[in-house]
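> Mind looking at a prediction? Sequence and model below.
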Amino acid sequence: MKRRLLGLALALALPAVHAQTGAADIRAGRAALAAEQPVQARARFAAALADPGLGREDRCAAQLGLGQATLWLGDYRAAAEAYRAALAQAPDEASRQVAATGLAQALNAQDRPREALALVAPFAAGQLRPTVEVLRSLRSLDQAPRGRPYLDAAPPAPAGGYLGTQFRLLSDDMAYALAPHIDATFDASHDSEGLDTWHVGVGALSAPATRGSASLAWGARADTLEVDDGRRSRRVYGASVLGQWHADTQRLDLVLGSGRAGDWHFLQGSAAWTVQPSDDFGLSAGVERAPVPTPTSLAQRLIGNRYALDLSLRASTHWYVLPGAYRQVFSDGNHRDGGGLRLLFSPLDVADTRGALGAELSTRLFHDSRPSRGVYFNPARYRATQAGLIGVYGLDPGWKLRANADVGRQWIDGNGASTYTVGLSLEGRLPGNGRLRLGVGRSSVASVSGGGAGYWNDNASLSLSWTL
């Protein structure tokens, strides 16, 4: 009888012992986070959650700590799971907001801005940490005007640290997108067939006018293009008006203008409409009219109209499936029908570094109704496949280095040849909230002027932009 009473007493005491043990693990986990030891913190919070006697409030606290530790370690998927569990266990509104903010940070890191925005937008105004996630989501969605009320209501940010640095960078990005700005671009290329191109463009875009969740901006642009194949040189001048319309899930970009090459005057421009109702699906349709940029084509006044349809499908957290199809109608009577498929693995952070690695597999093909030689690259049948790696490295919070290297094979009218593409770009911020992008690369994939075994094309580009 005494043994039974002792066993009952021990059984009644176990929940209290478990609760004390779980609470001790939570305190140890918090101490590890304060000491910048996320691995130890993750182990402590996991140990607390393994305790069956842990109460709802402590379980929420342990999930919040686990989410913070795994987020620190770059395991965004595990962090999202922990924060979702904390959200379900939250005993009050304050805990719910902390969990929702952490979940939004994990979702933004996984390129899920719409889902993240829906979580924090209702309560973020006046709070710094959720405001950072709202601004991050709106930057990804290219919807800066919706961020103005959150910027106006944001409390003072600390001078340094993660939160202060991110708020400063995001505030600069919002200010850039909300202000009128001017830009200048320069592009040059040289290929193994002797074709040289130089392009210079300048443009101005107004500040967006907003109404509800929609915004409208307009501007103008002037361009000059020179092409030289060693035998003749041609120069093209262009002037265009610009329009950009954004709504919650849609975007429309218009470029309408005219061009001149010698005494040949022509209309040119483009229109692109994109709808993206979720983080997992997007649809784009576009039309473009432009001259074919080779000296012989310009001499023959050759121009093409291109009609395209592209999809963006998200298969998993990092995998994207990007199919597309197009038809191109040239003024020489040639019709080109083509398409492509890209499988993109978006860059994944490399632990304990500022770098990330991704990968891509792509294939494209087209066929021409009237193949020809000597005017522009115009085979009867073309097919190419490439696979490669993508690397991104953060030099500091305001500068990013990106590199890609691809190898593959192409077939031109049945004749195969190996291909490669390498590229390097630098993107960063300039004084006065300006932006810079510098890129260089080489490719052996067929271009507008030619292709095949031994072909290569070198290219360089520079883009500068400042707010007014």
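All right, it came through fine. Residues are numbered from 1 along each chain as shown.
> Could you use CA atoms for every contact and neighbour count after this?
Noted.
> what about Pro122, distance to Ala90?
17 Å (CA to CA, to the nearest Å).
> out of the two, which sits in the more crowded spot?
Ala90 (23 against 11; other CA atoms under 10 Å).
> mind listing what Leu365 touches?
The contact partners of Leu365, by CA atoms under 8 Å, 6 or more residues apart in numbering, come to 338-340, 381-384.
> Comparison target, given below:
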Amino acid sequence: MNRRLLWLALLVPPVAHADLPSMANDIQAGRAALSAGQPAKARELFEAALAQPGGAREDRYAASMGLGQSSLWLGAYPGAASAFRAAHDLTDDTQAQQAADTGLAQALNAQDYPRKAYALVEPFAKGQIRPTVELMRATQALGWQDLGANYLDLETPPQQGYLGTQYQLLKDDIHFAQAPQLEGDFGYSHDSDGLDTLHLGAAYRFAPSSSGDWSQRWGVAAGTTRVDDGVAVHHLDDLSLLGQLRIGESNVVDLDLGPGRSGSWHYLQGTARWTLQPSDSFSLSTGAERAPIPTDTAVADRLIYNIYSVGVSFRPAARWYVLPTYYRQNFSDGNHRDGGTLRVLLSPYDIPGTRGAIGAEFSARIFNSSLPSRGVYFNPAQYRTAQIGLVGVYSINQDWKVRGVASVGRQEVDGAGASAYTVGVSLSGRLPGNGRLELQLGRSSTASASGGGSGYWNNSMNLAVRYPL
């Protein structure tokens, strides 16, 4: 989204070496265009200044900083990053290099490279508002809020303007992440086979604790799910221990494990996941999940499944993400599935002059069942689906954001083809008292545990509210 005043102060003296008057004039005119809110004109002027041969290093530094600043404003983040790198190499002054590195960190954060951004500004951010904002932004993206909390001791943080607003928003995010939290969630789904699923849940998370490279957070959660197919109704209750452990900068373990029951049936349910992320461009994750099959007939037969998965995420280019996953699903009736998913994402591009951005995604899923069956849960011998669609993001204001997706494609159930589609919208934002809300609405024709194939559809709604205590 086109964010006005994504400025960094140039932090350089007025052009002092006018070896080429046209260069000095272009720099001064570029700065005037920025002050007048004309970043496109400013970028042209700074590019013209840098196109001049020769010129003093101080002038070329000033032009590079101006080019980076105007490119940031226009959302041209790769160009901004190149300009700030060039500016860093044009000066030996420590303060001027830090200004260039801060601009580069802002460009990297905007392109989802928070590790690189953090490494740039961490050595000098303490006590300085601009690098502190970029450091806090990076720690927020990485889940390292405990590290960002160490930078909240500015003597005179700005109260207004872009920096003041961003500092306060990021400060609220860090305080939220570092506080005990109470969460409530609600979910409902209804499909074309007449299956209604209603879920209510609550969770309490203790404040996280950190020591060196180790961070941990624990909590408890409870929920109840009502499954109704119009013939029978079953209730499933669960109680879970929640845990999240960060080991160093690359390893995260997430736990959500505990007992569940439906009537006299008692079972172990939950998830466990380990993620290794050594860089901004690659991660590896493995996980295990155990849960009952959410249909009335499956609950009546006490059927449960275990899923074991391994997946990677890598970025062949700045805006492209490729996420393949393999999984093995074992059912208590003796059936097992080998399957996989693939997602290819193009992160949204800002739409000039608006608060919106648009991207794209491709998704695919396949599996083969060893013991295909009918009636108890959706269990064909083979299932294939692939979809391609658009992703849109719109910032209502600094507190609220809407995201939508619309995809179409094809699915195949035991050789029988049918169209496939997915539409969804989510609303996320801040509530009074530093709370958080997320609402998701969706409709999809792709298979679920209860049904699939030609004519199938499922409507869903999920709402979660969290408050710090």
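The structure has been received and is ready for your questions. Bear in mind that the values here come from a model prediction, so they are computed numbers and not experimental data.
> TM-score of the superposition?
Remark: TM-score between the superposed chains equals 0.95 [TM-score structural alignment, normalised by the length of structure 1]; 452 aligned residues with a CA RMSD of 1.0 Å.
> hang on, the earlier thing: among the contacts of Leu365 of structure 1, which are in helices?
Using DSSP state H, the subset of the contacts of Leu365 of structure 1 located in helices is empty.
> Need the max-distance pair from the residues you listed.
Maximum pairwise distance among these (CA to CA): 13.9 Å, between Gly340 and Arg381.
> what secondary structure does Ser418 of structure 1 sit in?
strand (DSSP: H, G, I helix; E, B strand; the rest coil).
> Among the contacts of Leu365 of structure 1, find me the one that's closest to Leu6 of structure 1.
Out of the contacts of Leu365 of structure 1, the member with the shortest distance to Leu6 of structure 1 (by CA to CA) is Gly340, at 74.1 Å.
> burial count for that closest one?
By other CA under 10 Å, 18 other residues sit near Gly340 of structure 1.
> right, and it touches Arg364 too?
Yes - between Gly340 of structure 1 and Arg364 there is a contact at 3.9 Å, judged by CA atoms under 8 Å.
> Just the helices from structure 1, written as ranges.
2-34, 38-49, 56-72, 76-89, 93-109, 113-120, 128-141, 148-153, 161-178, 295-299.
> mind checking which of the ones you listed is nearest Thr185 of structure 1?
helix 161-178 (17.6 Å).
> in that closest one, what counts as buried?
For helix 161-178 of structure 1, a neighbour-count test (16 or more other CA atoms under 10 Å) marks 164-178 as buried.
> count of neighbours near Pro380 of structure 2?
For Pro380 of structure 2, using other CA under 10 Å, the count is 19.
> leaving aside the residues next to it on the chain, what's closest to it?
Using CA to CA, 6 or more residues apart in numbering and skipping residues adjacent in sequence, the residue nearest Pro380 of structure 2 is Pro372, 5.0 Å away.
> contacts for stretch 258-265 of structure 1?
234-240, 266-269, 298, 301.
> Between those, which sits nearest Gly452 of structure 1?
Leu298 (23.2 Å).
> OK, contacts around that closest one?
With contact set as CA under 8 Å, 6+ apart, Leu298 of structure 1 has these partners: 234, 261, 291-292.
> Tell me the spacing between the aligned partner of it in structure 2 and Arg290 of structure 2.
When structure 2 is aligned by TM-score structural alignment, Leu298 of structure 1 is paired with Val299. Distance, Val299 of structure 2 to Arg290 of structure 2, by CA to CA: 14 Å.
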